[in-house]
Each structure stands twice: as structure tokens, then as C-alpha cells.
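> Build me a model:
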Amino acid sequence: MLSKTALEKLNIFKNEDLLHHYPFRYEDLRNYKQGVVISSKNIYTRFGKTVQKILVKIDAGIKEMTYFNQPFLIKTLRPGVSVSLAGNEYEVNGPLIHTGRLVPIYPETKGVSSKALRRRIHNLLRFTKIQDWLPNNIRIKFNLIDLNQAIQQIHFPKNQAQINSATKRLSFDELFLLQLEAIEQQKAWKEKKLSYRFNLDQEKILSLIVSLPFDLTSAQNRCLKEILSDLEKNQPMNRLLQGDVGSGKTVLAAIAIYVSYLNGFKSVLMAPTTILASQHFNTFTAVFAKIGIKIQLVTSSTKGRSASDGDIYIGTHALLFRKLNLSNLGLVVIDEQHRFGVKQRSQLISQTKTTPHLLTMTATPIPRTIALTVYSNLDFSILDEMPAGRKVVKTWVVPLRKRLSAYHWIETQINTHHIQAFIVCPLIEPSEKETMQDIRAVTHEFNQLNSVFNQLKLGLIHGRLKNKDKDHILEQFRKNKINILVATPVIEVGIDFPNATVMIIENAERFGLAQLHQLRGRVGRSEKNSYCLIFSQNQLALKRLKYLETNYSGLKLAELDLKLRGPGSLYGLKQHGFLQLKLASLTDIDLINLTRQAALDCQPLTSLLKKQLEKHTMNQISLN
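Okay, the predicted model is just below:
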């Protein structure tokens, strides 16, 4: 009997989940023999263990089978019982499920073996018929087999061709439902009532751009044109702006917010950390210094201050819980959007009766295949060019034997050129929250580094510090009173110190390539030469890490991550359900395009498709 609790660890809550718990491989046990048990006994060892010796007569010979710590076997494999044997696998009576076929091997957990799953699924398939929700015209057009046939073949195939046809159908279903979900979200957004269609005062917008202390790149001009075009439409903007750290996303948000201000509307910018919110506040204060726009900073540390009379509210999650006058809200900007849950984003937008324009920004590189699936409900702008004067961060994967030499080189750089450095220590477990174990690990590293750099001043910052303590340390670093800042990656968002030109990343194998690229983007913020030294004790990871020495495109590195390590390596994508894809591949651009077209062909949705999409959406919510 399979335990309900154990099954739930595999995300199996009902019979339908069991049918969609697919094998990850098959064992070819088609070469089998049939025989009769002539002897079975338990042998007890001195250590309280048991050994099972089973003798089976096969044709003219006898086969001895040995098992360990399974005393119940002598009751199952008792003399006179007919068995099928393939290797050391046995099966009593028919039909052949565990031998004599391509045998499915499933993801398991304690108390749930593949053998038990096979028996349960086989019995279930005998009495279950699933309603095929995919329209016939789509199945015929894309040469897909029936859903019941696909489920049968994925679990108990007769040959590789059946595995292939089942995988094709079920992979199609997974991506097709993602595409349908994205299209429905896009339709729902476009049906929302816009708070106000903005007029563009070209002269004032140009005047602001000219007043900036730098020229916009061609990529910034292209993305700005896309954003301004959205703001003129009758429907609310829903655009995602993606660009590497330092590519100039914030200034485009500032221009969009200025347009909102010129039209007499308020704007909100929400950032994931106090550090980043404060940095945006300082940037916007400088940009709008001569215009007279009232800007309010709203974070947990500004609690108690009046924030009711701002034109622009910049803050963290605290924006959701403060009494703000947002009745005239025209634009919402969300920075590092993957750091916020769907509910948090919608909570901010739903504070007004009508829908404001929405601009979300991220420095997380989004591979094209991912942009074409879940993110297809958004309009997409990519900043693929860095501002003039930004130098590439020279990156080296440093052999462990050269660690002390690297430390000496850093100390020389600090003493000679008066620069500063970051040393980033990874979390023990990949997570957006730091455990006390993580803090102990980074604190231990900090103490060790203090003895190495005993002539320099070191600081330690991590996510568990109070905001005022973080602010104090960062202010010390800003004033160059701290030479080396030891940090965890959780606080990498928002740190911008042009004098910091060297970064060390410890245990780099724990990071994806794109996240390593984001981390090194915290140096190289000036015209000085900047460097990133990568340390790893994992020899197998060195080849992957070497890509960073020659590749400086976050997008290309994210594509490499996707191919080399799968979607789990892409920071911030878990909440979108990518990790729940069981058969479909996010590198299969052809299938992604086919399912996109199929989803468009199915508009408007039949009642059966609507029902299946609702079920899919609820499953995604419960799994996340």
C-alpha cells in the first residue's frame, strides 16, 4: 500500500497525478526466462541481517537468486510458484509488468518504489479512461496520438517508437497549456479599463533627455520608443524591460514616470530591497532636481513619516501596507519583478479602480525560448547594449593553487590604486532566503579573510542584518572606510559603487552562469579597469565556468545555462512553473513555436479547453 504522505512528496495528490507521474527512463528486460521456484529460505547473519536464497528451475538448469533484508520474499517465492525472471528482477503470475518488457523507472521517494508505482499505475489504467481535451483538428494537424493512448504508451511502451509518440503528445500538451495561459492573461489585461491614455509632450521629454549627464544608447532609444508608444495607446501598457546590470533600465523608467507626471498622474516604483529602493530614490532625486517633482521613499525604515503627498512613491514591499493616496495612479514600475510574487504585484495594481500602465524590469537574462512561453503575455523590450565608457570586467577562473597569489594581488591593487573589492560567498542551499547556517558559513569565511587581509579593513553584509546595520556598512564602504566587503549574493541587487573594481566569487559552481554574470556586474561601474576572480573546488564545473572568461552577454550565458543545466539553473523562474515541466524541453524552439500557433488557432476556447486550462492553472498555484 502506497502511503498518502509519501505520494504527496512526489506531488501526487489524486489518481490523475499518478497517471502524469512519468518514467524518467526504461530498463530493457524483454529478454526473460520463465521457471518454477524449487527452494526458498532466510539465512540470518550474526549482525541481525537476513539473506534470502531462492532457487529457480529454468528449463534444464537451476538459477540461484540472492536478496538482502527482504524476509517476506520466502512467502511470495515459495516452492512451486511460477516466476518470470530478467536479471535479478522477478515477477509472479501475469501480466508482465516488471519483466519481459521495457520496464518504466520512476522518480521515487522513501516508501515509494518504482515497482509499487508500476503496479498501482497498471491497475489504474485498466479501469480509467481520460477525456481527451485537445481538439481533434489540432491533433490531426500536428500528428498527435490520443491522450489515453499516450498515457498508456508512456508507462508501458512496447518499443521506442511508442515512447517517442507518447512523449511528443505529452510534451506538446505541457507547452500548449503554458501558451494558452499566457494568451488568456494577455487578453484579460487588454480588456482592463485604462486609467488614462497619456499625451506625449515631445518637447519636455526631449528636454529631460538632453539634461541627462550622458547620451542614451541606441538600445535605450529603441526601448524608450516602444515604451512611449505603449503609453499613448487605449490599453494599459504591460511591458517587460530586460537588460544587464548597468545597461540603463532605470533612466527609461524615470522618463516613463516623467510622462505620467506631465499628464497629472502619480507613479509608483517598487524594488525588492531597501538598498535598491534607496538607490532609485537618490537617482530620481538627481534626475528631477530642477523640475520640482515630489518624491517619497517608502520602506520599513521610513515608517511613521508622512508619505501622502508625493508625485512619485519609491519603495519596497512597504508600499503595499502604507496608506498612500493612489487614487490618481497612472504608472507602476516593478524592478527585479521575479523577486515579487504574483499576488504582491497584483495587490499594488488593484489599489485603483482603473488599471495603470505597468512596466516591469529585470536584470535576469531571459532566454528566447522562455520569452516565447510564459512571458509571451508581455510585450518585451531588450537592452542589448551597454553605455559608452563601460569596460568589460576581465574575468579569470583561478586555480586553487594560486589563491594566495590572488589575495596578494588584490591587496596590492587596493594599496596602490586605492580601489575596493567585493568577496561573494554563496548560500549553502540555493534560496532567496538566508538560513542561520548560511550566515554562520559566511561569518566563518569573513573571520578567515580577516586574518588573510590583516592590514585592511573588511566589512560583512548579508540578508539577515537589520536595515540600519546594512545602511551603515554600505555607507562606510561608500566612504572608502571599508576596503573589502564580504557579502552573500542575496543582497547583490542594487549595490553600485564605482570605486569597487575587483570581485572574488567563492564556490562559483553553486551559481548559474547568468547569475555569476549579474554578480560581476557590480564592478566595472566606472572607466577604471575591473576584474572578477572565480574560485571553485569542483573540477567538473571548471569547463562551464570558463565561458565567463570570454563571454560578456548575460543573454548568451543564460542560453548556455539552459542547455547545460536545465531551467532549474535560471534564477527566478521557479514560480512560473518551468520546474514542473516533466517532458517538454525549454530548448525545443520548434515545439514552442508549434504550440504557440496551436494556442492561437484554438481561439476562442471551447468549454472543454477552458476547463482544462483552469485545472492547469490551479495545479500550478498549488505546486508553487
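
> From now on I want contacts and neighbour counts done on CA atoms only, so please keep to that.
Will do.

> where does Leu96 land in three-state SS?
Following DSSP: H, G, I helix; E, B strand; the rest coil, the label given to Leu96 is coil.

> need the contact list for it.
Residues in contact with Leu96 (Cα atoms under 8 Å, 6 or more residues apart in numbering): none are found.

> So it versus Lys402, what's the distance?
Relative to Lys402, Leu96 is positioned 59 Å away (Cα to Cα, to the nearest Å).

> now do Leu348
Distance from Leu348 to Lys402, by Cα to Cα: 50 Å.

> more crowded one of the two?
Between Leu348 and Lys402, counted using other Cα atoms under 10 Å, the more crowded position is Leu348 (18 against 11).

> now the other sequence, so there's something to compare against:
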Amino acid sequence: MALSLDTPVQFLKGVGPRRAQAFERIGVRTVEDLLYHTPHRYLDATSVTSIAKAAVGNDVTLVGRVVSKAVVPTRSRLRVFRAVIRDSSGVIECAWPGQVYLDRVIQQGQLILVTGPVKYFHGRQVNPREQIVLAESDDEGLADEMSRGVVLPVYPATEGLSHRQIRRLVADHLDQLVACAEDSLPAAIRDEAGLRPLKRAFLALHRPTAPGESESGRRRLAFDELFDLQLVVMRARHLAKTARVGIEFKIKKELTTALKETLPYELTRGQKRAVREITTDMAANQRMHRLLMGDVGTGKTVVALFAMVLAVENDYQAVFMAPTELLAEQHAATLTGLLAPLGIVPDVLIGRFSAAEKKAVRERIADGTARIIVGTHALIQDTTDFSRLGLVVIDEQHRFGVEQRAALIEKGEAPDVLLLTATPIPRTLALTFYGDLDISTLKEKPVSQTAVKTGVRSGRDRDAIYSFVRQQCGLGRQTYVVYPVIEESERVDLKAATTMAGELEVRLSPFSVGLVHGRMKAEERDAVMRRFRDGTLDVLVATTVIEVGIDIPNATVMIVEHPERFGLAQLHQLRGRVGRGSEEGHCVLLTDDFQAANRLKRFARTYDGFRIAELDLKERGIGELTGVRQSGGFNLRYADLTTDTDLISMARRAALDILSGDPNLSQDAHIPVRKRIERRYERGMELFRVG
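Purely as a prediction, here's the structure:
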């Protein structure tokens, strides 16, 4: 039968309904899916040594048929799995001490590849550190291939569908599959980026002729997915700015000038630049969609306040939504102090208010009496109506869902939107995932803030650390103690928050100790946090629920147990909780993991949140960076954001060039690209996210 990209995979010869079900478990439903199901590694048989030439002392890769196998006990009671393999030049024994399970995996007659050192033990013997079954006993063709020295693809597999079966199916049908591929990338873009045509890219991935050739195929698929992502986020940005005409705020310099003159401190250069960028956006007739990104303590709130005051002096309302009631209360207190000289008192709407209190605030919001409103999720309820909403500010925007953000924005006709995040995001990620937003960045901290002293210590220093905590508490200061787990477990040998809170109560007596963790009810957790904020608790034992938390200027010490379990960006967020007042802050990373010590010492010397985020991205990948948003159906399978920076830049430029002349991708040359996006991505060109 003639194949097309949407032909169900079950109709390929050798698949059928049962294997099709197994393929579905790994996301392969159609011919196109199978083409894009690329190998996750390759076996380089071009460097295979014949068994006869496997010399003692050398590290070798051998391919041979299993002629016998057995599990052999030793005098030390260690059981060893042994297998004898043969190629056309001879035989050799392979031994796997303690790996008896391989007796169920490796069978007589199979063709296997082993890599490891050759030693002498009653004759030559290989101790493989890697082994893989290449073929069953009836597959002579593969043995011939391996003897000729090929690069063998190894595919992601699943139960009931081995990598060998997938490799054979792809090999049998590859020419037909590749013939179906439609290259929708304009040739001019492809040539400028130095990329392979799509069909040649698939051949390089599924049938490489030399080690390393597959990389050229991966780069082509990586560029395609980055290019598609850029097109979608830029398209979303275009729609967000032009779907409805924005408010053209007038720069009256009345309240904004008064705010600047009454601030108790001078704005940093970064804050001044961000205020200018936001003001320019708000003065335009297109809607503002801007992300204000700044490290802990760089002063995002006061920058947002200038935007809110600009809205107010144009007779519009401004709303500030925070993810927790404690943060909302904190922001309300900060704004109240800064706005007092202007005669403006912000209104607060949070869930714990009584029905009567909430009703009174909602009435003030509805009739326009409330001009600046601070609140939580209570703001997005149906019963909350705004009189003339002009600006929406959302703090820690990644902690709200798309629908929650949109629900607040829809309370106005076409309000400007300012999103705040305390998580520094590397430039490559910002360009890739936040392309639908303009971005302002704050890096400088006020001169009054000093860097938190950070040190790496081991368990033998615990007594000295606790003595230091007692000294700080004796001076009227407060301490955080953070743990990565909540309860003791037999399987995880970690100091758990619940256990250690009790121990610290004894060791730090008479100082008071409180506990917060993620399994507590929100109201219980907030009650403990309020006690700590108000100074009635000296020590707060916590899991990472305090990572993005309230400001406690009196907190000067942060102890992190098992810091090796945290990402560097997480540790940086935790460190930012102390040293927020006039006293010096101290962060102690308490670990007995000597392998992690160098990594933690590098962190201790680094205070630039953006640099730390880059390190975290390289170490742990995109999923570990808090604040990196879900990409709306885009799962980067081929691109590596730490190494493909050139592809990211090229994809962004190419997308900008195309959309500047054809924002709807309606020209004949661009229709194939649009169809690919619609076909391959869940929400396609309908993808539109605010923030």
C-alpha cells in the first residue's frame, strides 16, 4: 500500500494491531511518528575488535554469538554470570560478577555486543561494563552487518517492543518512510543555517554511515522544533498586542513624579531602565505584555508600583495579584508605606476575610473607589467586578495557571499586563519560551544590601553551627532550617523536617521552634509563617515552601540540610530569604556528600542569580528551573538549550523575518510550515498564552 505521513503504523508490514498498541505507549501512532522516533544512542561497530585480536590489557568492543552461558558460584559466595561468545575468528569468555539477572536477559544463540577490559583469568576474559543484545539467533543478516563495521542505532523501547524489533522495522521500511517526508522549511532558511534537507536528515539519524553523522540530522530536527516554537510564541505576541487596541496612557508626571520624589531611596540603574521600558509600553496604543525578571531583592515591587501609579493618574484601576495570602499582605504593607505620601491607600482582597469584609472591598472595586487593589485568587472570582481596570500585575506568575491569569486579565477591556518573577532565567530559555513577551531584567541590588555569607559545612560542624544559631537568636535575630523531605523514611536516609523540628526544640531551648511543610493546610502554614514574621518564633524549620516567601528582615541565618538534593537555582532562592534587613546574612550548606562539595563551593562563591541559573541548566536541565513555564504543547525532543545556542538565535531571526512580512503564514511558501505546526503541536496556531 502507498504510505503517507498519517498512515497508521499498524499497517506497516511486521507491525499489526498488537505491536501497534505497544508503539502507542511510546507515542508512535503514524508513519510520521515513527520517522521522528529517533535513536537515543548509537553503537559504533566500526571500532569492533575481532575476538582473536582481543589482547589482555586492552579495552575492546566485541560482537559475537552466545554459545554457552552459566551462573557460577565463587568461594566468596559471590555468584558470577558467565557467557562464551564466538565470532568468525574465535571464542572468548565474558564474566559479570554479581549480575545474575543477566541470565534471564542473555540467551544462547543471541548476537551480543560487549565493551570492557580484557583480563587474564584461566585464559582471556572480558569484564563488560556495557552489553546489549543485538539480535536473536535467527538474525544472520545483522551479524554480517556488524562484521562489516556499521553504526547501529538503538531506539527507545517499551515492554513488548524491544529496540531490536524497532530497529528491524525501521530498517525494513526506511526508504518508504523517508519518501513520505515533506520538507516545509524554506530552502533559503535551510541553506543560511547550514542544515541538511529533511530526507537526508532522517537518513543520517536512522542509517548513519559513520560515527557522528547522526548529529547533522539531530541539528536539523532541533532547528525545526525551535523554529516552530518561535513562530508560535511570536504569533501569540502579535495577537496579544493587536487583537484589541490597548490603552494609550498619558505621561502626566503627576503621581509618578511625586512617588519618585518621596521614595526613601534612590532607584538603581536597572530599576530606572525598567520603569522607562514599562512607561513606553503603556504610552503606546498596543497592549503591554511584559515580563519583569529580577533576582531576589532587586526591587521588582517598586518598579511595578510606578506602572500602577501611572494607571491611577490616568483614572484607571491597577490590580496586583500574589500567589499566597502572606505575600499579598506583605505587598499591601509595602505599597501602603510607599503610597502614603501620595494619599493613596491600596485595597486588599484575600480569601481569609469575612464575607462582610470581602463584600465591602468588592463594592469599592466595582464603583471605582478602590484604585490600587492587592489580592490573591479571590480577585478572579465571578463576584469581583472592576470599574475601569487598566493594569494587571501578577507576582510569581509561574505559580498561577494560564486560565487563572487570563481570568483576571478578562476583568478589563484590554488592560496592560506586567508579569513578575524572582527566578532569573538564562537568556537562551528566555528567548525560547518567553518570545511572546517583552522582557525587562533587574540585576543590580540596592547599595544597602550586602551579599549573604555562604559556607559549606559537614555534620561534624553541627554543634558549632547550632551554637552560632543560639548566639544569633540571643541577639534577637531569627533562623531558617530547611530540609528536602517531610517525613523520615526507611529508604531515604535524610534528616526530615518533622523529626528535626522536635530535636531542635530540645537543642535550642529556650528559643522557640516552628515547623512548616507542603502537606500542611494552607491556613495552618500561614499561621506559623505569621508567627515567624511577627517575631514570636525564633527558628523556622521548613521544606522549600519558603523558597519564594515573605520578607523577614530580622532573619539572618539560613541552614540548608542535604543541599546536594537541591538545584542551584533553588539554593539561590533559599539564600535570598536572609540578609534582607540591616544585619549581615549567613547561609550554611550542611552536607556529608563529599562528591557534591565542589559543586556547592562553586555556588557559595557565586551570587549572580543569572549565572547560577545557567549553571543549573547545564547541570540538571530545563525541568529543574523553577519559573520556566510550560510551553503549551511544545516538548523539545531534539534541541539542547545548553549547547544549541546558535540554532536558537538562527531560529529566532528566521521566525522574525517570516512573520514581519507574513504574520498569518498565509503565503504559498509558508503554508507548509503552518500546516506542520497545526499537525504536530497540540494547540498549533491556536496556541495563545498570556504570560
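
> List the TM-score for the superposed pair.
Once superposed, the chains reach a TM-score of 0.87 (TM-score structural alignment, normalised by the length of structure 1), with 603 aligned residues with a Cα RMSD of 3.6 Å.

> what number of residues lie near the alignment partner in structure 2 of His155 of structure 1?
Counting by TM-score structural alignment, His155 of structure 1 lines up with His206 in structure 2. Other residues near His206 of structure 2 come to 26 when the count uses other Cα under 10 Å.

> I'd assumed Pro153 was in contact with His206 of structure 2.
Yes. Between His206 of structure 2 and Pro153 a contact is recorded at 6.6 Å, counting by Cα atoms under 8 Å.

> which neighbours do these two share?
By Cα under 8 Å, 6+ apart, the residues touching both His206 of structure 2 and Pro153 are Pro39.

> starting at the chain centroid, how far to the lengthiest strand in structure 1?
In structure 1, taking DSSP state E as the definition, the longest strand is strand 33-44. Relative to its parent chain, strand 33-44 of structure 1 has a centroid offset of 51 Å by Cα atoms, centre = their mean, to the nearest Å.

> Not counting that strand itself, show me its contacts.
With Cα under 8 Å, 6+ apart, strand 33-44 of structure 1 has contacts from 50-59, 71, 74, 77-86.

> tell me the contacts of the counterpart of His122 of structure 1 in structure 2?
Counting by TM-score structural alignment, His122 of structure 1 lines up with Ala171 in structure 2. Neighbour list for Ala171 of structure 2: 206-207 [criterion: Cα under 8 Å, 6+ apart].

> so Ala171 of structure 2 sits in a strand?
No. Read with three-state DSSP, Ala171 of structure 2 is helix and lies in no strand.

> so how far is Lys199 of structure 2 from it?
On the measure of Cα to Cα, Ala171 of structure 2 and Lys199 of structure 2 end up 15 Å apart.

> and the longest strand of structure 1, which residues are buried?
Within strand 33-44 of structure 1, the residues scored as buried using 16 or more other Cα atoms under 10 Å are 34-42.

> so Ala598 of structure 1 is in which element?
helix 589-601 (DSSP states H and E).

> what do you get for Lys260 of structure 2?
Per DSSP H and E: helix 255-262 holds Lys260 of structure 2.

> And what about the aligned partner of Phe380 of structure 1 in structure 2, helix, strand or coil?
With TM-score structural alignment as the matching criterion, the partner of Phe380 of structure 1 in structure 2 is Ile439. Here Ile439 of structure 2 is strand, with the state taken from three-state DSSP.

> Let me see the contact set for the closest residue to Ile439 of structure 2 other than its chain neighbours.
Distances taken as Cα to Cα, 6 or more residues apart in numbering place Leu291 nearest to Ile439 of structure 2, at 4.8 Å, with adjacent residues excluded. When contacts are counted by Cα under 8 Å, 6+ apart, Leu291 of structure 2 touches 418-421, 437-440, 691.

> try 6 Å this time
418-420, 439 (Cα atoms under 6 Å, 6 or more residues apart in numbering).

> in stretch 287-307 of structure 1, what counts as buried?
Quick answer for stretch 287-307 of structure 1 (16+ other Cα under 10 Å): 287-288, 293, 295-300, 307.

> need those in JSON lines with secondary structure, can you?
Converted to JSON lines, the buried residues of stretch 287-307 of structure 1 look like this (three-state DSSP):
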{"residue": "Val287", "secondary structure": "helix"}
{"residue": "Phe288", "secondary structure": "coil"}
{"residue": "Ile293", "secondary structure": "coil"}
{"residue": "Ile295", "secondary structure": "strand"}
{"residue": "Gln296", "secondary structure": "strand"}
{"residue": "Leu297", "secondary structure": "strand"}
{"residue": "Val298", "secondary structure": "strand"}
{"residue": "Thr299", "secondary structure": "coil"}
{"residue": "Ser300", "secondary structure": "helix"}
{"residue": "Ala307", "secondary structure": "coil"}
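
> continuing past the helix or strand hosting Val178 of structure 2, what's the next helix or strand?
Using DSSP H and E, Val178 of structure 2 falls within helix 163-180. Where DSSP H and E defines the elements, the next helix or strand beyond helix 163-180 of structure 2 is helix 187-193.

> mean per-residue distance, the next helix or strand after that following helix to structure 1?
Later in the chain than helix 187-193 of structure 2, the nearest helix or strand by DSSP H and E is helix 198-206. In this overlay with structure 1, the average offset of helix 198-206 of structure 2 from its partner residues is 1.8 Å by mean Cα distance after the TM-score superposition for structure 1.
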